[in-house]
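# fold the following, please.
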Amino acid sequence: MKQATSFGVPWSALTAAPDFTVETITDYQSFLALEDAWTQVHEEAGCDNPFLTYEWMRTWWEAFGRGKELCILLVKQRRDPVAVAPLMFDVGRLVGMKVRRLESIHNAHTPRFDFLVSRSADEVYGSIWKHLLALRPHWDVLQLNQLPQGSRTLEAFPRFAEQAGVRYGIWHSNESPYLPLSGDWESYLATLDSKHRSNLRNRLKRLGGIGPVSLSTATAGPDLDGMLEEGLRIEAAAWKGKAGTAICCQPELRQFYSSLARRFAARGWVRLQFLNVGDRRAAFAYSICYRGKSYLVKIGYDPEFSVYSPFNLLCRFLLSDAFEEGLSEFDFLGESMDWKLRWARERRPHYWLYIFPNALRCRLLHSAKFRLIPLLKSFVPLAPSCEALEGLLNAWVSP
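I've put the predicted structure just below:
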């Protein structure tokens, strides 16, 4: 008699991988000991995503991990590490219902996520899937956020779910503008909208009437902390400070971005960049430069200079430098916004993947999330009944 998984399909229906083992890291000290193996997998995978580095994940966990439980999967082929799946357990709500999530290590400050797989992708993904099935008693939904288009995870797991006959859903979260860099700055500049170019020239000329306009960059050294504090002050100077969403308004955000700057500076990956007007700073960019690509993580500007569109002028300098340096891509990250699309026409879609086991409560979660709620929201006059439905479902299926 064949042994069945908790999803009701035989183990033999999944990829057999006798040479592969999966270890689960659940405590912080074991996470610290994982650095060498993680870095090896990241390097061998040829990953150009700085948000999957050990340094990023450790910094994230130290700032945001309170109340959550690590569930990092390390896949080995014999004794050689070949994959890392950075996951965690958390309790939250989905369509108003309390759920136990097994999810990606992420939050709103994670631009992109995926599993790290250096080789033998079919065997690795099959091994991870089987291991997640074994953890089924501990989660109601597997939620993987910010998977980019083309992700092997986004291809493999829905396929496994279909083979297992379980429900899953994919939500299109955002499209991040990015600019592939080829040719030279002047040739690229000539492709931009003529009104945009005219505005840049006029504002740069007017700003230059106040004082010399220049770009300064800090990457490391004893001045880094002071430069970061100055950048965070600028980031909070406009609407973010008033709204309480600026980095310096929230201790965990300050810890994350400060620690990240120091760790990435040690590897030569961070850039704190300023648009200077004489001896004053008009705009700030917190960027990551990794494997020939520039990632724009955080921005800010001094509202006293707002009539000059200082951040657009800073982008002009950042992109000019990126061309001169010979970088291959400039990634604006985050949502598509008009100011980003003035510079970049390409967009990188991201998706959230949800997988629900074959339990009644989980099937109801899937139906509510991907059928009932979207249907109700498509009828604007009925939108208030979405909240009522969430409350009804919560009362019905909560343990």
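
# please make it C-alpha for all contacts and neighbour counts, starting now.
Will do.

# now the strands for the stretch 251-399 of the chain?
270-277, 280-290, 293-301, 329-331, 346-356 (DSSP state E, counting those that start in this stretch).

# can you list those strands in JSON lines and add mean neighbour count and distance to residue 98?
Shown next, in JSON lines, are the strands of the stretch 251-399 of the chain (neighbours: other CA atoms under 10 Å; distance: least, CA to CA, whole Å):
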{"stretch": "strand 270-277", "mean neighbour count": "23", "distance to residue 98": "38"}
{"stretch": "strand 280-290", "mean neighbour count": "23", "distance to residue 98": "36"}
{"stretch": "strand 293-301", "mean neighbour count": "21", "distance to residue 98": "32"}
{"stretch": "strand 329-331", "mean neighbour count": "22", "distance to residue 98": "36"}
{"stretch": "strand 346-356", "mean neighbour count": "20", "distance to residue 98": "14"}
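
# let me have the ones you listed in TSV, extended by distance to residue 374.
Below are the strands of the stretch 251-399 of the chain laid out as TSV (distance: least, CA to CA, whole Å):
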stretch	distance to residue 374
strand 270-277	40
strand 280-290	36
strand 293-301	31
strand 329-331	31
strand 346-356	15
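
# among these, which comes closest to residue 80?
Closest to residue 80 of the strands of the stretch 251-399 of the chain, according to CA to CA: strand 280-290, at 25.6 Å.

# nearest to residue 170, out of the strands of the stretch 251-399 of the chain?
Of the strands of the stretch 251-399 of the chain, nearest to residue 170 by CA to CA is strand 346-356, at 4.7 Å.

# identify the residues contacting the closest one?
112, 140-149, 154, 161, 166-179, 336, 362-363, 365-366 (CA atoms under 8 Å, 6 or more residues apart in numbering).

# which of the residues you listed are buried?
By neighbour count, with 16 or more other CA atoms under 10 Å, the contacts of strand 346-356 hold 112, 140-148, 154, 161, 166-170, 173-179, 336, 362-363, 365-366 as buried.

# to compare against the first, here's the next sequence to fold:
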Amino acid sequence: MVIKVSVYKHPDEFPDDVNQLFEAGAQTNVESSVAWYNNLVNAVYPGDVAICIYVLRKNNIPLAALPMRVTRSAFGQQAGSLSNYYTALYAPVTSSALTASDMTELIRAIKSAHTPLAAMRFAPMAPESADYGLLLQALRACGFKAFTFFRFGNWYQPVIDDWQTYLKNREGTVRSTIKRMGKKFANEGGSLELVQGGENLERGLAAYQHVYALSWKQPEPYPEFVPGLIRTCAAHSWLRLGVAWLNGKPIAAQLWIVANGKANIYKLAYDESFKAYAPGTLLTAMLMEHVIEQDKVREVDYLIGDDPYKKSWMSKRRERWGIIAYNPRSMAGLLGLMHEVLGRAAKHLKSKISKLSTVHALPKEQDAI
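Prediction:
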């Protein structure tokens, strides 16, 4: 048995066998695809020497990849998942043949390559996944003190019915808004467009950018990421870009990504001066009907956060968590570990005090007369 760990600085460097590993991973998560990482690196981390995409091969067969960034500071080196706030789900890219000992060898190789490595951090991840458990086990086997932490809630909808049945199960206010505002919007010159690529791609992209600039949202810190993502999705037939037009002017837009039986609601925005038309609701309804009836998806995912409006469209909630692991043999790692332990202890104590205060604040029962 021969174990070899290679490192690549950009997805463009991947040989065919590594491309195949990532494409297999993309069957369950678009954000594990070569296309996703290409856009992320090019738009967010161009020329970044900290990028290290580690790949473990056993007997010349790639079994696992960990896309990472390894940063240096006066306190040592830290390795983290190649992700940022654009990332809704990070996961090691793995083969079904991967074992716990294989993952341990990969973590050990990364630790050895960056001595002294103070800490490793991976997020956001699905805590119920096998890879999450393997990663935790491997980190601890390599001497790291690993902890898990909550990142965000994730609302989603398993699709088991047709559009009309799904709609009947929504709140009455949602159904009423779709009916009333849909009629008003159409009567006043409104229309809804679905862009999937082709000759309308750049017009749709321009409409999205126009709406986003007029919305309540902060400007994108990496302005090339979303245009790159939209073009990437169009090239792979993943794009579902909805645009609401009113008398020739774009007033709302939503970016959905559809692949492998799943629809991800990735970006949405609307011009607040046209809020009275409920263009966001109308677009969501149009796109939801399309992915259920035409794309035949098994799941619709609202991705990041517990925004109250998501409950109107989704019936299930799960959580995304992260892993932070410290190397106690590194001075920086030991300091980080002490800070982590003390922080958790303080949080636990605060929680207990709060509960006790609540109990003592309850009114006493009155004696019976």
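
# quantify their similarity with the TM-score.
TM-score for the superposed chains, counting by TM-score structural alignment, normalised by the length of structure 2: 0.86, backed by 347 aligned residues with a CA RMSD of 2.5 Å.

# I'd like to know which of the strands of the stretch 251-399 of structure 1 is closest to residue 194 of structure 1.
Smallest distance to residue 194 of structure 1 across the strands of the stretch 251-399 of structure 1 (CA to CA): 18.9 Å, for strand 346-356.

# where does the closest one end up in structure 2?
Using TM-score structural alignment, strand 346-356 of structure 1 corresponds to residues 316-326 of structure 2.

# and for stretch 316-324 of structure 1?
With TM-score structural alignment as the criterion, stretch 316-324 of structure 1 aligns to 285-293.

# average offset between the matching stretch and structure 1?
Compared with structure 1 after the fit, stretch 285-293 of structure 2 shows a mean deviation of 0.9 Å (mean CA distance after the TM-score superposition for structure 1).

# give the buried residues for that stretch.
For stretch 285-293 of structure 2, burial by neighbour count (16+ other CA under 10 Å) applies to 285, 286, 287, 288, 289, 290, 291, 292.

# show residues contacting it.
159, 162, 163, 178, 192, 194, 240, 242, 258, 263, 297.

# again, only using 10 Å
Here stretch 285-293 of structure 2 makes contact (CA atoms under 10 Å, 6 or more residues apart in numbering) with 159-164, 166-167, 174-175, 178, 192-194, 240-242, 254-258, 261-263, 265, 279-284, 294-300, 313.

# please enumerate the helices of the stretch 1-150 of structure 1.
Taking DSSP state H, counting those that start in this stretch as the criterion, the stretch 1-150 of structure 1 carries its helices at 28-32, 35-44, 54-64, 121-134.

# which of those sits closest to residue 72 of structure 1?
That would be helix 28-32 among these, by CA to CA, at 8.0 Å.

# quick one: the lengthiest strand in structure 1 aligns where in structure 2?
Ordering each strand of structure 1 by length in residues (DSSP state E) puts strand 167-180 first. Using TM-score structural alignment, the residues of structure 2 aligned to strand 167-180 of structure 1 are 145-158.

# leaving out chain neighbours, which residue sits closest to the equivalent of residue 132 of structure 2 over in structure 1?
Under the alignment defined by TM-score structural alignment, residue 132 of structure 2 corresponds to residue 154 in structure 1. Distance criterion CA to CA, 6 or more residues apart in numbering; nearest residue to residue 154 of structure 1, sequence neighbours excluded, is residue 147 at 6.7 Å.

# just residue 2 of structure 2 next, same as before
residue 59 (5.0 Å).

# now do the contacts for the one you found.
1, 2, 3, 4.

# next step: those residues restricted to strands.
Assigned to strands by DSSP E, the following of the contacts of residue 59 of structure 2 qualify: 3, 4.

# pull out the buried members of the contacts of residue 59 of structure 2.
If we count by 16+ other CA under 10 Å, the contacts of residue 59 of structure 2 have nothing buried.

# which element is residue 179 of structure 2 on?
helix 172-187 (DSSP states H and E).

# circling back: ok now the match of stretch 316-324 of structure 1, how far from the chain's centre?
The chain centre lies 21 Å from the centre of stretch 285-293 of structure 2; the measure is CA atoms, centre = their mean, to the nearest Å.
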